[in-house]
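Colleague: my questions are about this predicted structure, shown below with the sequence.
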Amino acid sequence: MTQTATIQQAIFSWYDQNGRKHLPWQQNINPYRVWLSEVMLQQTTVAAVIPYFERFTKSFPTVQALAAADVDDVLHLWSGLGYYSRARNLHKAAQMVVDVFGGVFPENLDDLQKLPGVGRSTAGAIASISMGIRAPILDGNVKRVLARLHTVSGWPGKSSVAKELWNISDQYTPNERLPAWTQAMMDMGATLCTRSKPKCESCPVEQWCEAHAQGRETSYPEPKPKKVLPEKHVRMLMLVNDHGEVLLEKRPPVGIWGGLWSFPEFEADDELSFSVQNKLGVMLADTEQWNSFRHTFSHYHLHIEPVKAFTESGATAIADDKICWHPLNEVMSLGVSAPVKDLLSRLEKSL
């Protein structure tokens, strides 16, 4: 038996005894549920994803139901999970499955990767887990396992390093038990071969792991080269009218918090009353500055300065269909970002 076959056998044996087999998306397996879970799990933990997956599949049990949904309803269910482009791409991809592929997920990697938000690894997971098609995967967990097993130097985001890891992943991918293999590799990275304090004593490939032999497990894979994130400042206006309604603005479909509802924003160093009157045509009364806080995105830090204010009596008309008054006790049903959701909750309690 070759070393590759021996390692495969060791991983299968470990998975049969210790692998996770009772996660929600491992029940009633089909391409839709696997695809949905894989997208949700991108840069998000299993524990965080489970309640979102359950709510999502209850509201949208099929790809047809998701395709027919209003994007605002999709974003609302996604609210708090972050990286909102994933939700918008899910909606677009569902519509593509229905409109282009007749409501059936394509059974080849090339067509799967035509779906918005589906890359090579996600396509491989869908194909292998739900269709039994031989396809390597290379999500963050698998990158870590393979980089340590073969001491692959360099940041995996670099094309030459990624190519080497893809070749290794393909080498180990067997011709049988594809769903079990894919899940086993992801489970090993998630539960044993963790970023810090890996449980090497429980790992089925410990004896072949080159990083372990060197005592340098946490040196692989190499992290992304660090860069200083820029700092941005914005003032969010939490404006309430006589009817107990709060003013919210629909953000553009692309970019940060794309398609979500948020508070109208103003430059932090502008004269607020003048800027509000110029943009919204209303006068402010009883303004109250709240403590600022920082929210970090992948590419910058955003310092948010919330300002609570009221409109002058009777001033409710806004000449912009993307800026609307919403009853404060109903806004939690909208798609909003986590920081805005927190501010809305605090605003309601303060009134």
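Modeller: Right, received. Where do you want to start?
Colleague: for the rest of this, base every contact and every neighbour count on C-alpha atoms.
Modeller: Will do.
Colleague: now do the helices in the protein.
Modeller: Taking DSSP state H as the test, the helices found in the chain are 3-18, 31-41, 46-59, 63-68, 71-78, 85-100, 109-112, 120-131, 140-149, 159-172, 178-187, 210-213, 272-280, 338-350.
Colleague: check which helices and strands the fourth one sits against.
Modeller: In terms of contact count using 3 or more CA pairs under 8 Å, 6 or more residues apart in numbering; DSSP states H and E, helix 63-68 is assigned the packing partners helix 85-100.
Colleague: contact partners for Ala94?
Modeller: By CA atoms under 8 Å, 6 or more residues apart in numbering, the residues touching Ala94 are Val63, Gln64, Leu66, Ala67.
Colleague: next, count neighbours for the nearest residue to His295 once chain neighbours are set aside.
Modeller: Once flanking residues are discounted, His295 sits nearest to Leu302: 5.1 Å by CA to CA, 6 or more residues apart in numbering. A count of nearby residues for Leu302, using other CA atoms under 10 Å, gives 17.
Colleague: below is structure B, check it against A:
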Amino acid sequence: MNEKHFSQSILEWFDVHGRKNLPWQINKTPYRVWVSEIMLQQTQVTTVIGYYNRFMDQFKSLEELAKADEDDVLGYWAGLGYYARARNLHKTAKLIVSEYDGEFPSTLDEIESLPGIGRSTAGAILSLSLNQRAPILDGNVKRVLARFHAIEGWTGHPSIAKELWYWAERYTPKTRFSDYTQAMMDLGATLCTRSKPNCPQCPINSTCRAYNEDRTNTIPTPKPKKALPVKHRWLLHIENQKGEIYIEKRPPSGIWGSLWSLPDAPYTLDGNDITHYCREQLAVECTVLSYKESFKHTFSHYHLILHPIKLSYVSSIPSISGCSDSRWLKGKHQLGLPAPIKIYIDSMEEEY
């Protein structure tokens, strides 16, 4: 199958079966497409839709996003995970306002130079919002091309990625750039899925090597797995007499960067050590009340097991410098909390 026949088959399939009513496909602008593409990194469409609609209702324009407080941005992102994406969105919006007079750049090099935007995301923004010819290579497209050419090896490996970019460039047609980009995304998301692909309905199955060689279950080659280490931390649930919970803002780098969370402490500490830790590190005097059920949260690079310990707040210690970004939390709020921390706090509130 030559390049023209490939793209023509994909577009004909898209005209009948493609997705055309997703929120970011309506009133397409570089800003709206950019936000959707960042949200869709590491996250399924069905999950993103609700977050996207709420985010766009709050930050209707790039200028509004740039003016927003970081806490507000993270609050509307909380639950999506990979929070560096939200911080980069905010940083990029401010950069576009200051460096590009609020106009989203319109060249591949300029867009790719922005925080949190790689080659494929830049291409998607250009092709989907401005109908410019710019190949993409997201996870869906990698899977389609790897199976079509029976390319073995993990698609994240530089040499494999280079080969896939070659084919992505060759197959991108000279017209209907936006439709073709969306069509490739849709094909991977709806037919050429990671498991149990619906090959009989695929428009390019007649010349797909993996399908014809019965190798769709082994191509693409999975990412090499390694055992994830397990880390343990105390989760400090400090509560005052009003039923308010002590939270602090995490550093910008590291897990849950810039989100509000319950403090945590080394798991090597015992009960007496923990009250001392609260005194020295948080500048609060408290006493241990009870130990709660532990729970696990898995990151891409390790498992984190949190061991909540409930403490009763006694007083602050003005002479000791504690966390400057701290507050007491109760009831409704719009702060960005990590999903597992929010679930834990909500479950504690339900006990009362």
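Modeller: The structure has been received and is ready for your questions. Just so it is clear, the structure is predicted and the values come from calculations on it, not from any experiment.
Colleague: any idea what the TM-score comes out to?
Modeller: Overlay of the two chains. TM-score (TM-score structural alignment, normalised by the length of structure 1): 0.96; 348 aligned residues with a CA RMSD of 1.4 Å.
Colleague: who are the contact partners of the residue positioned nearest the centre of structure 1?
Modeller: Centrality entry for structure 1: nearest residue to the mean C-alpha point is Tyr83, 4.6 Å, by CA atoms, centre = their mean. Tyr83 of structure 1 makes contact with Trp257 under the criterion CA under 8 Å, 6+ apart.
Colleague: that older thread, so which of the contacts of Ala94 of structure 1 wins on neighbours?
Modeller: Busiest of the contacts of Ala94 of structure 1 [other CA under 10 Å] is Val63, holding 25 neighbours.
Colleague: that residue reaches Phe105, doesn't it?
Modeller: No - under the criterion of CA atoms under 8 Å, Val63 of structure 1 makes no contact with Phe105, lying 9.1 Å away.
Colleague: identify the contacts common to these two.
Modeller: When contacts are counted by CA under 8 Å, 6+ apart, Val63 of structure 1 and Phe105 are jointly contacted by Tyr32, Val97.
Colleague: what lines up with the residue nearest to the centre of structure 1 in structure 2?
Modeller: For Tyr83 of structure 1, the aligned residue in structure 2 is Tyr82 (criterion: TM-score structural alignment).
Colleague: which one is whatever residue of structure 1 lines up with Leu282 of structure 2 nearest to, not counting chain neighbours?
Modeller: For Leu282 of structure 2, the aligned position in structure 1 is occupied by Leu280, per TM-score structural alignment. Of all residues not flanking Leu280 of structure 1 in the chain, Ile318 sits nearest, at 6.2 Å (CA to CA, 6+ apart).
Colleague: ditto for Leu22 of structure 2
Modeller: Closest residue to Leu22 of structure 2 apart from its sequence neighbours, by CA to CA, 6+ apart: Ile49 at 7.9 Å.
Colleague: need the counterpart of the one you found in structure 1.
Modeller: Applying TM-score structural alignment, one finds that Ile49 of structure 2 aligns to Ile50 in structure 1.
Colleague: shouldn't that match be in contact with Gln26?
Modeller: No - between Ile50 of structure 1 and Gln26 there is no contact under CA under 8 Å: 11.4 Å.
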